[in-house]
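Trainee: Here is a sequence with its predicted model. Questions after.
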Amino acid sequence: MDKFVVRGGNPLLGTIKVSGAKNSALPCMAAAILTEDEVILENIPQVRDIETERKLLASMGAEVELGYGRAQHRTRIRCAVLSDPVAKYEIVKTMRASSLVLGPLVARTGIARVAMPGGCAIGGRPIDLHIKGLEAMGATITQEHGYLEARTDRLKGAHIVFDKITVTGTEDLLMAATLAEGETVFENCAREPEVTDLAALLTAMGAKIEGAGTGTIHVQGVSKLHGARHRINPDRIEAGTFLIAGAITGGDLNVDCCEPKHLGAVISKLEQCGVKLDVGTDNIRVRSGDAAGLKASDISTEEYPGFPTDMQAQFMALATQAEGTTTVTENIFENRFMHVQELIRMGANITVAGRTATVRGKTPLQSAAVMCSDLRASASLVLAALVADGETILDRVYHLDRGYEHFEEKLRGVGAQIRRMGDVFGKK
């Protein structure tokens, strides 16, 4: 089991490039199920969840080719025959996005068996909204032995109002509706850029979709989709993480190959904290100069375009270095403060009451042995370690590998003292 060793104290200087968005790539890979033709996706990040998705599609009978390096992070997927439309537990147990194959599988083949999803233990992401939507479209859903099974002759268009905003629910049912008979209208949809990215791919495949990126989406079902080529959006969460890395270390960091339009809430909040940013068309430069100038500013996580829950842990690390008291309110997931105790081990002054954490800064951080509990918590601990006195050891960094491509290598390239090592027993 790999660990990170981080020695703090270096400002980050130079240019760091953002990879494609994992949370766009996963539903786009699932969308390839909807056609017999080849789907080519570019700007695919080299992260563990993508490899899990590759194994999942291959286990169903798909041909999946993942290319990196000269292939520019490209994947070719051809689902000509889906001989085994089952998302097996042993493959998907570490990945929440497994539920994304439910809708396209039942729409394409009329049957789907999907293991209940795994992934980060940050709280409930109920699949009941997926189930209610598919049932409204005419599918019969049963659940037994940890699997959901959906069956239908052909899905029918329906009017579906989501009880709460759900990104994966919107994506899953959007894919299902493309092959349904008649029109489907979704209300209270997620508006995240990842939903818009998926809709762009589906449209390129021949789907008829209007309203993606708004609260209401109309889909006119078609009988068949065809292949397409699509480039995945830049990862807005990775970009935001690097912006905070530049700010917390008092660096001068150019975050390149990103989409600033997707980072409005993060940019606004960093500027309120006193971070100096130069925003370009596809890059953002952090010109902190002196992290001592950081000041507290409260955040409250919300659905897009609000402040993203996936940036909450990283912002909390920044708040430990800001003058004043910061209140962090988590409105999306009920169990997303597991990084707090690890930050406290490093000297942070944080108290938690329900969904609210109070951070009192500025607090000098010290090196410690800490445990990564989920993907974004891992990133927050690395950020804290970058400014801690001494050498911090982070255990269970496999969480981080699920969603950040070559994270330590990118940071090392701009001056961070960070390296990866196997555990004391020599296992990798």
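Mentor: Nice, I can see it.
Trainee: Could you use CA atoms for every contact and neighbour count after this?
Mentor: OK.
Trainee: before we move on, which element is the residue nearest the centre of the chain in?
Mentor: Relative to the mean C-alpha position of the chain, the nearest C-alpha, by CA atoms, centre = their mean, is the one of residue 23, at 4.2 Å. Take DSSP states H and E as the rule and residue 23 turns out to sit in helix 22-31.
Trainee: which outside residues touch that helix?
Mentor: Outside helix 22-31, the residues that touch it by CA atoms under 8 Å, 6 or more residues apart in numbering are 41, 44-45, 47, 49-50, 53, 57, 77, 97, 100-101, 104, 171-172, 175, 194-195, 197-198, 201-202, 232-233, 235, 403.
Trainee: structure B:
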Amino acid sequence: MDSILVTGNGPLNGQIPIAGAKNACLTLMPATLLSEEPLTLTNAPRLSDIKTMTALLQSLGAEVSALQDGQVIAMSSHDLTSQTADYDIVRKMRASNLVLGPLLARFGQAVVSLPGGCAIGARPMDLHVEGLEALGAEIELKDGYLHAKAPGGLKGAVHEMRFASVGATENIVMAATLAKGTTVLKNAAREPEIVDLVECLRKMGAQISGEGTSTIEIQGVDCLHGATHQVVTDRIELGTYMLAPAICGGEVELLGGRMSLVSSFVEKLEAAGVSVSETEKGLKVARKNGRVRAVDVVTEPFPGFPTDLQAQMMALMCTAEGTSVLEERIFENRFMHAPELTRMGAQIEVHGGTATVTGVEQLKGAPVMATDLRASVSLILAGLAAEGETTVSRVYHLDRGYEHVVRKLEGVGAKIERIKGE
């Protein structure tokens, strides 16, 4: 199993190109199921999760091809052979459940495994189900699969979600594009990935308004056509690499970055004493004067502080001056990186959904283990600022969400290498 070796090496300087958004691309790919005509995505990230979604769509009979070194994905669902998403693929990635709405809308039926095969309440598929049932779907849970049908087709409705779930918003919006009449989705999620999805669906002929706000209105149409769409910049990769010069010092330009994608995150960085400015090519981040200041963080739905940047922000706070409190309000059990950071000399106390971090002057390199995608990159960031060598094991998580991590960090002066496992 591969590992990554990081050696603390001082300030970072240069440019890092930011890829297309993983979470946007994984949402855009199932949109091909809504139309018989081809859908082409450009600026696609080259990640293992994209390969998993490709395999899922191909298992349904869709044609999916990766072009231009994987940065273009050409898809066609003109001749699907199945409306069943099997557990063997869905269990690998939660985003697989996003085929439910499109299949149901176009074919009037779908059978989709629950992510991880667990009960609805354990992973919030209940919000997806409630929204689709509001559109007239009949959904039954049998043997770990959601059996959905809408014999007379889906019908527009007014529906208010109990929680602003990103995935449920995406599933319901895609389904509503082909429903009869008008759908009004209230308490909708506002993430940039949803705005990107709506822009793509609109290119395909959908009639949607209100994206980026808490109320989205969809006027159903008879059919959607083909389109070409550029995937939005990955705001989580952007925020992650913005933290590299923040934790190490130096000045790095993030190519393709936009302030609007990470505004609440930028507020916290600036409060900590890190400079962020817009350039013609993206965003420039600099830290030149001593340690950063401790700041408190509460994760919230967009436009609040992203839960997917909480682990990386904790790595920065480990070396900050003062004590910070990080409160996780989106996901349970998302502080699994904390014990690994303490192996590097960090001072962290976790109580339920709150972590208290007292900054230390210097972290020390150590062997650590990645527990999930964002935790793995937080340990790499900590290693960049640590004295000596840090070996991060179980880095297969990284390949799900970050392309060419070693190459991108090496390009700005980091001392980092991937060690091949047996």
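Mentor: Perfect, thanks for sending it. For clarity, every value in this text was computed on a predicted model and none was experimentally measured.
Trainee: And the TM-score between them?
Mentor: Scored against TM-score structural alignment, normalised by the length of the second structure, the superposed chains reach a TM-score of 0.97; 418 aligned residues with a CA RMSD of 1.4 Å.
Trainee: quick revisit: quick one: which of the contacts of helix 22-31 of the first structure sit in helices?
Mentor: Among the contacts of helix 22-31 of the first structure, the ones falling in helices (DSSP state H) are 49-50, 53, 57, 104, 171-172, 175, 194-195, 197-198, 201-202.
Trainee: Tell me where the stretch 51-200 of the second structure has strands.
Mentor: Along the stretch 51-200 of the second structure, counting by DSSP state E, counting those that start in this stretch, strands occupy 63-67, 72-76, 84-85, 109-113, 138-142, 145-149, 158-160, 182-186.
Trainee: among those, which is the most enclosed?
Mentor: Compared across the strands of the stretch 51-200 of the second structure, strand 109-113 shows the largest average neighbour count, a mean of 24 (mean count of other CA atoms under 10 Å).
Trainee: what range in the first structure matches it?
Mentor: Strand 109-113 of the second structure corresponds to residues 111-115 in the first structure, going by TM-score structural alignment.
Trainee: quick one: the matching stretch to the second structure mean distance?
Mentor: Here the mean offset of stretch 111-115 of the first structure against the second structure after fitting is 1.2 Å, by mean CA distance after the TM-score superposition for the first structure.
Trainee: Identify the residue of the first structure aligned to residue 78 of the second structure.
Mentor: Under the alignment (TM-score structural alignment), residue 78 of the second structure maps onto residue 80 of the first structure.
Trainee: Grab the nearest non-local neighbour of that match.
Mentor: Using CA to CA, 6 or more residues apart in numbering and skipping the chain neighbours, the partner closest in space to residue 80 of the first structure is residue 36 (4.1 Å).
Trainee: Could you report the neighbour count for that neighbour?
Mentor: Using other CA atoms under 10 Å, residue 36 of the first structure is surrounded by 19 other residues.
Trainee: Now render the strands of the stretch 51-200 of the second structure as a markdown table, adding distance to residue 257 of the second structure.
Mentor: Listed next are those as a markdown table, based on distance: least, CA to CA, whole Å:
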| stretch | distance to residue 257 of the second structure |
| --- | --- |
| strand 63-67 | 24 |
| strand 72-76 | 20 |
| strand 84-85 | 35 |
| strand 109-113 | 36 |
| strand 138-142 | 41 |
| strand 145-149 | 39 |
| strand 158-160 | 33 |
| strand 182-186 | 30 |
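Trainee: For residue 337 of the second structure, find the nearest of those.
Mentor: strand 109-113 (29.3 Å; CA to CA).
Trainee: Who are the packing partners of that closest one?
Mentor: When contacts are defined as 3 or more CA pairs under 8 Å, 6 or more residues apart in numbering; DSSP states H and E, strand 109-113 of the second structure packs onto strand 84-85, helix 87-90, helix 100-107, strand 145-149.
Trainee: tell me, how many neighbours does residue 289 of the first structure end up with?
Mentor: Residues lying near residue 289 of the first structure (other CA under 10 Å) number 16.
Trainee: nearest residue to it other than its sequence neighbours?
Mentor: residue 250 (5.0 Å).
Trainee: hang on, isn't that neighbour packed against residue 11?
Mentor: Yes - Residue 250 of the first structure is in contact with residue 11 according to CA atoms under 8 Å; the separation is 5.5 Å.
Trainee: who's in contact with residue 200 of the second structure?
Mentor: Listed by CA under 8 Å, 6+ apart, the contact set of residue 200 of the second structure reads 28, 227, 228, 229.
Trainee: again, 10 Å this time
Mentor: By CA atoms under 10 Å, 6 or more residues apart in numbering, residue 200 of the second structure lies in contact with 28, 31, 39, 41, 194, 206, 226, 227, 228, 229, 230, 231.
Trainee: taking those one by one, which sit in strands?
Mentor: 39, 41, 227, 228, 229, 230 (DSSP state E).
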